[in-house]
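Q: fold the following and give me the result.
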Amino acid sequence: MTRIAVLGSTNMDLVAYVKTAPRRGETVTGHDFRTIPGGKGANQAVAAARAGADVALIGAVGTDEFGVRLRAALDGSGVDTDLVRTTEGPSGTAHIVVDADGGNAIVVIPGANASVTHLGPGDEALIAGAESLLLQLELPMDTVVEGAKAARRHGVRTVLTPSPVQPLPPELLAATDLLVANEHEAAALTGIDDPKAASRALLELVPEVVVTLGARGSLYAARGQDPVAVPAPEVTAVDTTGAGDTFVGALAVALGEGRAMPQALAWASDAAALSVQRPGAVAAMPYRKEIDAAAAEGTAR
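A: Below you'll find the model as predicted:
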């Protein structure tokens, strides 16, 4: 079983479902509201665990009721939470509006995530024992850089999701093996709207890049290789929250199991396609048998 470490955030997602998202200064009436465990770190950890990996998360929750629920959700999905700290104060929250097309807008309040300002006792040893380290940008940047450098020292593959998108320090890029960005993040990082051209620009910074294109699939680029486009299954999206994290978690599992990149991307796309057909982030993430079944049928319906 492949071993994956995740250094990242935990948030409680406060999700409002509406027909049309409000514009600035506008009030709309929603039709449903849910509190759902999430956060990019927790999302990727759960996605990888449900996809069949042995997963441990490094992060923090608060002393509020959300913290209790977040830890329980991680434990219930088989994620090792021994190195998830409990810090005084509120847990992180994400305030999400989901429209009738499954699109979303998100405001993240860091809460306990902001307390993870450095690696703690046991964190580097956990990273050293993994095959891959998954990183995102909802923790303080210095901590993300510290984790990436630790992975590099021990020969562990680093997979970086540059979200929420922001300038990436050279020392983080130097310790990144695979960058997985959606097309909007790729454009923000490079100033280039075309995903193929943006991926080429990103290859000047890191050796491998995946640009996810939503319903259009994904694009893989690596130095010295021709780019590879992988289509996504055609499905009707209910909620796209967490789909990118589902994709990354499943991709890390597939690569850890030795699959070639095109096959790994297709399997990850099946996982993400399953997730968007259900509401929520963690709650929507598929299990291994579901992904395998979708892959065997060539569809995530």
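Q: make it CA atoms for all contacts and neighbour counts henceforth
A: Noted.
Q: how close does the spatially most central residue of the chain sit to residue 197?
A: Computing the C-alpha centroid of the chain and ranking residues by C-alpha atoms, centre = their mean puts residue 245 first, at 2.7 Å. From residue 245 over to residue 197 the distance is 24 Å, taken as C-alpha to C-alpha, to the nearest Å.
Q: swap in residue 255?
A: Here the distance between residue 255 and residue 197 works out to 25 Å (C-alpha to C-alpha).
Q: more neighbours, these two?
A: Taking other C-alpha atoms under 10 Å, residue 255 and residue 197 do not tie; residue 255 has more neighbours (17 against 13).
Q: quick one, strands of this structure?
A: Secondary structure of the chain (DSSP state E): strands located at 3-7, 11-18, 30-38, 54-62, 84-87, 92-98, 104-109, 132-135, 157-160, 178-182, 208-212, 218-222, 228-230.
Q: for residue 126, find the nearest of these.
A: strand 3-7 (7.0 Å; C-alpha to C-alpha).
Q: mind giving me the packing neighbours of that closest one?
A: Of the remaining helices and strands, those touching strand 3-7 by 3 or more C-alpha pairs under 8 Å, 6 or more residues apart in numbering; DSSP states H and E are helix 40-50, strand 54-62, strand 132-135, helix 243-256.
Q: one more, so I can put them side by side:
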Amino acid sequence: MTIDCSLTVVGSINADITATTSRLPAAGETVGGGRLSRSPGGKGANQAAAAARLGAKTRMIGAVGPDSDGQAMLEALRAAGVNTDDIAEATAETGTALIVVDAHGENQIAVCEGANASASLAGIEFGADEAVLTQLEIRLDLIVELAHRVPGFLTVNAAPARPLPSEVVDRADLIIVNEYEYFQLPQLQTAQLVAVTYGAKGSALLQRGEQIAFAEALEATPVSAVGAGDAYCAALTIGLTSGIETERALRAANAVGAAAVEVASAQPEFDMFETYLSALD
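A: Below you'll find the model as predicted:
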């Protein structure tokens, strides 16, 4: 089948500064021998880049600073095929994520929001046939505003985990979390549809707290999990809004996440979404 999906991502845009080490440091510990890299990131930008590379017509709403990092982040999104017309330039510096990744792909992340605090929906219009995907690396009042203004399908990736206003939980067509985040947010047991990821075990769809679909994970050799969850969010939103059956959409999203975890970049290249669907047959 041919995927025809228009997706707007409202969220964070960060410069990722990553140290790759043999293991993650404990509290107060220094681990030497690391390798340093700088790359495009931010949960919002990662999701937008993944969606565009998977074949969705994608635009990004957010903010970057007037610095060289901001220009680099915009260029990376454009290279992925994302429409950046609605990304504002703030006076604050571009958001930054400080990341440590170990030899097994596990990570620790500290985020400095910078320009992301200036993201705004002023002057933005949303179409009824347009899916919207957001995350919690931007101000919560923007998420609430989306809940009131988006007429079409609304996906909320509730990460990093923090309590959501009831109006957001009630409005969201889909909320995506990992197993830890689901445990941290018991309010999601009443949400109309929640996707929970379980890492190497797979992912499930829950309706009002009851599991309605499950798909096992695909085998992968992990390099970094930094962008895998974001790619999964983009893929599952594309799948469900394209009318794909729930378990099949889960399986395709798992496949996209598995492809992402094998790449060090938070914004890796992907095949078209149809390719992952075809591989399931």
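Q: TM-score of the superposition?
A: Both chains were compared after superposition, and using TM-score structural alignment, normalised by the length of the second structure their TM-score is 0.94; 278 aligned residues with a C-alpha RMSD of 1.8 Å.
Q: sorry, back to before: possible to save the helices and strands packed on strand 3-7 of the first structure as a markdown table with distance to residue 165 of the first structure?
A: A markdown table is the format used below for those (distance: least, C-alpha to C-alpha, whole Å):
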| stretch | distance to residue 165 of the first structure |
| --- | --- |
| helix 40-50 | 13 |
| strand 54-62 | 20 |
| strand 132-135 | 13 |
| helix 243-256 | 14 |
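Q: and for the counterpart of residue 106 of the first structure in the second structure, the neighbour number?
A: Counting by TM-score structural alignment, residue 106 of the first structure lines up with residue 109 in the second structure. Residue crowding around residue 109 of the second structure was assessed by other C-alpha under 10 Å; the count is 13.
Q: just residue 279 of the second structure next, same as before
A: Burial of residue 279 of the second structure is recorded as 9 neighbouring residues (other C-alpha under 10 Å).
Q: go on, residue 99 of the second structure?
A: Residue 99 of the second structure: 18 neighbours (other C-alpha under 10 Å).
Q: from residue 41 of the first structure, how far out is the counterpart of it in the first structure?
A: Using TM-score structural alignment as the criterion, the counterpart of residue 99 of the second structure in the first structure is residue 96. Counting by C-alpha to C-alpha, the separation of residue 96 of the first structure from residue 41 of the first structure is 17 Å.
Q: corresponding residue for residue 156 of the second structure in the first structure?
A: In the first structure, the residue paired with residue 156 of the second structure according to TM-score structural alignment is residue 160.
Q: which ones are touching residue 171 of the first structure?
A: residue 145 (C-alpha atoms under 8 Å, 6 or more residues apart in numbering).
Q: ugh, typo on my part, it should be residue 111 of the first structure
A: Neighbours of residue 111 of the first structure in contact, by C-alpha under 8 Å, 6+ apart: 62, 89, 90, 91, 92, 93.
Q: of the residues you listed, buried ones?
A: Buried members of the contacts of residue 111 of the first structure, scored by 16 or more other C-alpha atoms under 10 Å, are 62, 90, 91, 92, 93.
Q: closest one to residue 284 of the first structure out of those, please.
A: Distance to residue 284 of the first structure across those (C-alpha to C-alpha) is lowest for residue 93, with 18.0 Å.
Q: whichever residue in the second structure pairs up with residue 207 of the first structure: how many residues sit nearby?
A: Superposed on the second structure with TM-score structural alignment, residue 207 of the first structure falls opposite residue 192. Summarising burial for residue 192 of the second structure: neighbours were counted as other C-alpha under 10 Å, giving 18.
Q: and the nearest residue to the match of residue 106 of the first structure once chain neighbours are set aside, how far from residue 223 of the second structure?
A: Closest residue to residue 109 of the second structure apart from its sequence neighbours, by C-alpha to C-alpha, 6 or more residues apart in numbering: residue 99 at 4.5 Å. Residue 99 of the second structure sits 14 Å away from residue 223 of the second structure, taking C-alpha to C-alpha as the criterion.
Q: which non-adjacent residue is nearest residue 64 of the first structure?
A: Distances taken as C-alpha to C-alpha, 6+ apart place residue 90 nearest to residue 64 of the first structure, at 5.6 Å, with adjacent residues excluded.
Q: quick check: the one you found touching residue 110?
A: No - under the criterion of C-alpha atoms under 8 Å, residue 90 of the first structure makes no contact with residue 110, lying 9.0 Å away.
Q: buried ones in stretch 269-281 of the second structure, by neighbour count?
A: Across stretch 269-281 of the second structure, burial judged by 16+ other C-alpha under 10 Å covers 270, 272, 273, 276, 277.
Q: brain fart, stretch 239-259 of the second structure
A: Going through stretch 239-259 of the second structure with 16+ other C-alpha under 10 Å, the ones that come out buried are 239-242, 244, 246-259.
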